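Enquirer: Test case, fold it:
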Amino acid sequence: MRGQLNKTIYGWNQHLYPVLYFISWLMVGAGIASLVYRYGFYLSEEEIRGVERNVDGIFAIFTTIYTLRVVTSLHWKAYLRSTWLEGLVNSIVLFHGVARYVGGVNILRYLQESSAMTDLAYQHYISVYLLIFILIEVAKGSTLIARLDIKPATTFIFSFVVLILLGTFLLMLPTATITQHSMPLLDALFTAVSASCVTGLAVVDTGQFFTFKGQLVILFLAQVGGIGIVSFATFFATFLSKGVNLKHQSIIQDFLSSEDLSSATSLLRRVIFLTLLIEFIGGVAIFLSWSEELQFNSLSDKIFYSVFHSISAFCNAGFSLFSDSLNTYMYSDETTAFIQEGMLIDIRRMYGFHLVIAVLIIFGSMGFTTIEDVLSPSRLKLRLKQPWKGWKIGTRMTIVSTVLLLILGTIAVMLLEIEQLRQDKSITEALITAFFQSVTTRTAGFNTMDFGSMKQSTIIVMMFLMFIGAAPGSTGGGIKCTTFYVLVLSAIGDIRGQKNIVINRRTISPMVVRKAYSLLVFSMTYNVMAIFLLTITEEGNANIGILELAFEQISAFGTAGISMGITGDLSSWGKVIIILSMYIGRVGTLTLALALSSRVYTNSFQYPEEHVMVG
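Expert: Reported below is the predicted structural model:
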């Protein structure tokens, strides 16, 4: 009898599950539409109540679908264990729904009326709960990536396209800007790409032009863009099922520069927890570093400014809520962010704040695998027990190259800009300022000096550092510091006649060297082409020279996000070129080439060698 029952249930499921799957995705669409309509437009009270009724219906359908899946499951106990989080969420909704529509008691409304919770807070709570349902379904749906016959590199680059399009749409909603009408498409696309690709170039004043909702969208794009949308989907999927598929793991392996496929998913969990921990500590440090003269409108504003700059710094996004980044010097009556009239907003001299931002930038630019290798509790405990267990080769290369480039940049800025730095700063303040400019070329996007007033020699040094960029597996761009490290050692080895590159008694694979040279050629070729096109599109703009264009382009490609002040003056076609550069710089030239290329099939044979003169 049990076998016959299972056979009958299995027959039902073949027809039922596709229908339930289709309905659940319809509800995802309806839920997203409800959230966009509720928070993206200016609604009346009656329209808000209508949205609440629609959300109640969506909750009922989600809970019904989950209940049917449990009832019709052949092994319902195992299904409940594997979907415990989804079951918990649905149980809460079911309990509340039965109490409200059967017992006539709206528990949440009762708690709201009997406490200090406002009606707006009640609506936010319901919206967050709906968002949880949507995230659960999206995370489960992300496992379908394995069924698509496309390369992991292609999936990775298209995930950024999806994130950019979503960000563009959200930034064009009326409530995202203070103008109360849609932001122009090209400007919204530019901002979404800059945030998703953690660049920081901006065509409008982030703190002045966008409302709190718009700033939240930018923060969301920077956070998800920094870690990767597929990474987040994989992270949530691990909580909803027994595991993730091989294609997910392959994408995560490439993104985090993991050494093997099996450890990619476990590394991802540790990386996300470390990321949130560092951002939290950074937010607390920034909160404590604000000058006493800087009076915020409220405690919540002070907290939001701290969190925003912490996430933006660690993700190397470079977005700031101050009009001139960290070089802001203005009075509060020139901005809507601070109500107190006549208050001087001088961010230039908040050196404690600058150092906290610099430390967060460095952590974000070192790469997730390096952070995990250096700071994870398991690795620290292992080194206490076995001190000879040092850093991995990749970690050593990253830290050495990062320190050397930071020192080089600091010395260059200090020597070349000594006259400007010593005008109104002590030697210590000048060193901190020079150090910060060196740090920000790690693809950070913040600045405490005016790059437009710097010497041409300093600008060239900055372009060199931006082109190198951050470390592999980080939130930064550029050709990566380890690539530069390998190229330098390879060039020295060729001059000395060395057959292999050896670092710390380890031989670097020839394939890695070839990849480094390929990346250099791809990157240099693309940047030369992009600068050439910019000289054509900006030919009629007398205020923009070749140096400014080259600086803007390399800043975009390296996702550095610093500018000589020409971003808002670029033509439409100029903005399109910069958009493409930010995108290519984020996903990587080699990743893009692998996604677009076709596989070459060869046999294991070799033609006779021929001597060709080079050099």
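Enquirer: going forward, measure contacts between C-alpha atoms and count neighbours the same way
Expert: Fine.
Enquirer: Just the element for Phe322, please.
Expert: Using DSSP states H and E, Phe322 sits in no helix or strand.
Enquirer: My guess is it contacts Tyr331. True?
Expert: No: applying CA atoms under 8 Å, one finds Phe322 not in contact with Tyr331, separated by 11.7 Å.
Enquirer: And those two? Which one has more around it.
Expert: Phe322 (20 against 15; other CA atoms under 10 Å).
Enquirer: give the contact list for the more buried one.
Expert: 206-207, 328 (CA atoms under 8 Å, 6 or more residues apart in numbering).
Enquirer: Give the buried residues for stretch 290-309.
Expert: Using 16 or more other CA atoms under 10 Å as the test for burial, stretch 290-309 gives 290-291, 294-296, 302, 305-309.
Enquirer: How many residues are close by Val198?
Expert: That count, for Val198 with other CA under 10 Å as the rule, works out to 36.
Enquirer: Does it belong to a helix, a strand or coil?
Expert: coil (DSSP: H, G, I helix; E, B strand; the rest coil).
Enquirer: Now it. Nearest residue, chain neighbours left out?
Expert: Once flanking residues are discounted, Val198 sits nearest to Ala317: 3.8 Å by CA to CA, 6 or more residues apart in numbering.
Enquirer: residues near that neighbour, how many?
Expert: 36.
Enquirer: Here is a second sequence; please produce its structure as well for comparison:
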Amino acid sequence: MNFDEQINKLIYDWEKHAMPVLRGVAGVNSLAAVALLIYRYGFFLTEEETADLFASFDLIFLIFGMVYLTRLLFQLDRWAFIKSTWLEGVLNLFIIIHGAVNYFFGVKLLLSLSLMFSDANPVLQYQHVLSCYLLLMVMTEVTKLSTHLSNLNIKPATTFIFSFLLLIGIGTSLLMLPASTVGPHSMKTLDALFTAVSASCVTGLAVVDTGQFFTFKGQLVILFLAQVGGIGIVSFATFFATFLSKGVGLKHQSIIQDFLSSEDLSSATQLLRRVIFLTLLIELVGTVGLFFSWSEELVFDSFGQKLFYSLFHSISAFCNAGFSLFPDGLNTSILSDDTTEFAISGMRIDIRRMYGLHMVVAALIIFGSMGFTTIEEVLSPSKIYDRVKKPWKDWRIGTKMALVSTALLLLLGTLAVFILEVDQLRHDKTIVEALITAFFQSVTTRTAGFNTMDFGSMKDSTIIIMMFLMFIGAAPGSTGGGIKCTTFYVLLLSAIGDIRGQKNIIIGRRAISPTVVRKAYSILMFATTYNVFAIFLLSITESGNTDIGILQIAFEQVSAFGTAGISMGITSDLSSWGKVIIIISMYIGRVGTLTLALALSSTVKTNSFRYPEEHVMIG
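Expert: Predicted structure coming up:
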């Protein structure tokens, strides 16, 4: 045995012992990095404390670099390893070069670049860049850990629901940090939990004024929760994993298939990449559209503030999160003196009459509620080119059902609001403005959370229609909640078919599987039962508050379950137990009643046998 073979044998023998140790070291190092970042941006530090903290960053970066080099040393095919971990390698290579230059020449490259290109506090900008770089390296480690999901003996549904619990826990902790809120005190635990659930489950119900109560850091946390909650934490992990390694496991792909309602397991990961790129593109276009839609009467304090407001509302609208930086959302009409967000005194902030802005937000909401697979099929350049090249090639049945049901429900909601609330709408609006306002209220029941009318002043008949639309919700595989519009479509056709004695449900010359019909009925049964039970509990917990009626309670509950985020103004007045019930409803509404049932249930070993049939009277 020659020398090279002896070295390779030694590497092979030690690899199985070294790799778990290296993963443990990287994990502990990542936790330490996260703790330092939270300490830096979550608390108010002196200049000396900040300098000491960033000095410890050098050790964190050194450990990351040493772990990567050691992993490289233990590879038999090092070139293949470098190619499969190229992003991680580039990050560590820059850190090694940066550290070497600093050690031998006393020059910090990033700080030198900050001094070269910035005159405004370059040291602070250097710290921000270094923090972002460290966060990116932590994300690569977290992504690598997530690729081991396939080794865990748990159901994809269980992984999906626990991923939201993890996101909610992270969000709650971050919102309770002193630097996340305005004032000397941290946010109460229950209120922080409520806000984190509402943002992660893209609902929009709020117990505090988002723009006034939270600092810029707190608003960024809410924006992060809405973005990740809208697409899914596992989806983001899978998306980044495709850049860090050769692929992801079957467990990852199964979760993505369920989340995106993909028909093919093998194409789930490719579909995810296209969906996330389209999502970011739509949000970017929405940001530009909102930026130029603000009324000239609304003067922002700076270009950065106007850009952030546009970005925040674009992401919030597309993800159907419903959070707004204005006190009463898009129904705000106040003087700037009543808010601390704008420095110009006496300026009228009237978002209710920015109809161009409303239409941009409505478009973003509709795109977000259509479902990721529908968006990909309708807007993907390759799909558009394919249909132009092959005009006979039609959309999938699922896409048709999502589009048709969405259009019909939007029309129903618009007509209902316009007819039932015509006196309120025509009081100070033209016919076009009234139609836009009615259309927006119909759109917002797609689980969006925005509103340009006061739902507390609406007629009971309008509220009932809104509850019906919120209960149905958005399309499957979208950022929205509810039982889903395609579920309602299948149930409606099934009921009509049963009445007419039709054996099979036919849509577009395709038969709908009986399994799909049974699943639709299961979703309806679970959702109806849970909402009735939750309304019953809320009627008990809120019985001491005479200002809250049963219709308001029912509306709040259905809004929470449908992740619609619309309220009749009682959210902040709920009791502690009432908030807990709404928190549970928002969570169940986001993960889905059927997903939760599948995660908690045990699989039947066999159902191949049959018992004698018995007639039972129903109806």
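Enquirer: coming back round to it: secondary structure and distance to Leu26 of the first structure added to the buried residues of stretch 290-309 of the first structure, as TSV?
Expert: Formatted as TSV, these follow (DSSP: H, G, I helix; E, B strand; the rest coil; distance: CA to CA, whole Å):
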residue	secondary structure	distance to Leu26 of the first structure
Trp290	coil	47
Ser291	coil	50
Leu294	coil	48
Gln295	coil	47
Phe296	coil	43
Lys302	helix	40
Tyr305	helix	37
Ser306	helix	38
Val307	helix	34
Phe308	helix	33
His309	helix	37
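Enquirer: now the residues you listed in a markdown table, with distance to Ser73 of the first structure?
Expert: Listed next are these as a markdown table, based on distance: CA to CA, whole Å:
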| residue | distance to Ser73 of the first structure |
| --- | --- |
| Trp290 | 56 |
| Ser291 | 60 |
| Leu294 | 59 |
| Gln295 | 58 |
| Phe296 | 55 |
| Lys302 | 50 |
| Tyr305 | 48 |
| Ser306 | 47 |
| Val307 | 44 |
| Phe308 | 44 |
| His309 | 47 |
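Enquirer: Translate the residue nearest to Val198 of the first structure into the numbering of the second structure.
Expert: In the second structure, the residue matched to Ala317 of the first structure (TM-score structural alignment) is Ala321.
Enquirer: likewise Ser262 of the first structure?
Expert: Using TM-score structural alignment, Ser262 of the first structure sits opposite Ser266 in the second structure.
Enquirer: burial count for that match?
Expert: 13.
Enquirer: Excluding residues flanking it in the chain, which one is nearest it?
Expert: Nearest to Ser266 of the second structure is Gln253, by CA to CA, 6+ apart, at 7.5 Å.
Enquirer: my guess is His181 of the first structure contacts Leu173, does it?
Expert: Yes: using CA under 8 Å, His181 of the first structure is in contact with Leu173, at 7.2 Å.
Enquirer: so how far is Gly356 of the second structure from the match of Ala317 of the first structure?
Expert: Using CA to CA, to the nearest Å, one gets 20 Å for the distance from Ala321 of the second structure to Gly356 of the second structure.
Enquirer: do the same with Ala597 of the second structure
Expert: From Ala597 of the second structure over to Gly356 of the second structure (counting by CA to CA), the distance is 42 Å.
Enquirer: What of Gln227 of the second structure?
Expert: 24 Å.
Enquirer: do the same with Thr541 of the second structure
Expert: 41 Å.
Enquirer: Can you tell me what Thr275 of the first structure aligns to in the second structure?
Expert: Aligned partner of Thr275 of the first structure by TM-score structural alignment: Thr279.
Enquirer: To which residue of the first structure is Glu613 of the second structure aligned?
Expert: Aligned partner of Glu613 of the second structure by TM-score structural alignment: Glu609.
Enquirer: can you count the residues close to Thr370 of the first structure?
Expert: 27.
Enquirer: before we move on, what about Ser146 of the second structure?
Expert: 17.
Enquirer: So it: helix, strand or coil?
Expert: helix.
Enquirer: same question, the one 4 residues further on
Expert: Here Ser150 of the second structure is helix, with the state taken from three-state DSSP.
Enquirer: how close does Ile96 of the second structure get to Val28 of the second structure?
Expert: In terms of CA to CA, Ile96 of the second structure sits 20 Å off from Val28 of the second structure.
Enquirer: neighbour-wise, which of those two wins?
Expert: A count of neighbours by other CA under 10 Å puts Ile96 above the other of Ile96 of the second structure and Val28, at 17 against 12.
Enquirer: Thr336 of the first structure maps to what in the second structure?
Expert: Checking TM-score structural alignment: Thr336 of the first structure goes with Thr340.
Enquirer: and that match, that's in a strand?
Expert: No: counting by three-state DSSP, Thr340 of the second structure falls outside a strand, being coil.
Enquirer: okay, now it: neighbour count?
Expert: Thr340 of the second structure has 10 nearby residues by other CA under 10 Å.
Enquirer: cool, the one 4 residues further on as well?
Expert: Applying other CA under 10 Å, we find 15 other residues in the vicinity of Ile344 of the second structure.
Enquirer: check contacts around it.
Expert: Ile344 of the second structure neighbours (CA under 8 Å, 6+ apart): 299, 301, 336-337.
Enquirer: Quick one: the residues you listed as a markdown table, columns for secondary structure too.
Expert: A markdown table is the format used below for the contacts of Ile344 of the second structure (three-state DSSP):
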| residue | secondary structure |
| --- | --- |
| Val299 | coil |
| Asp301 | coil |
| Ser336 | helix |
| Asp337 | helix |
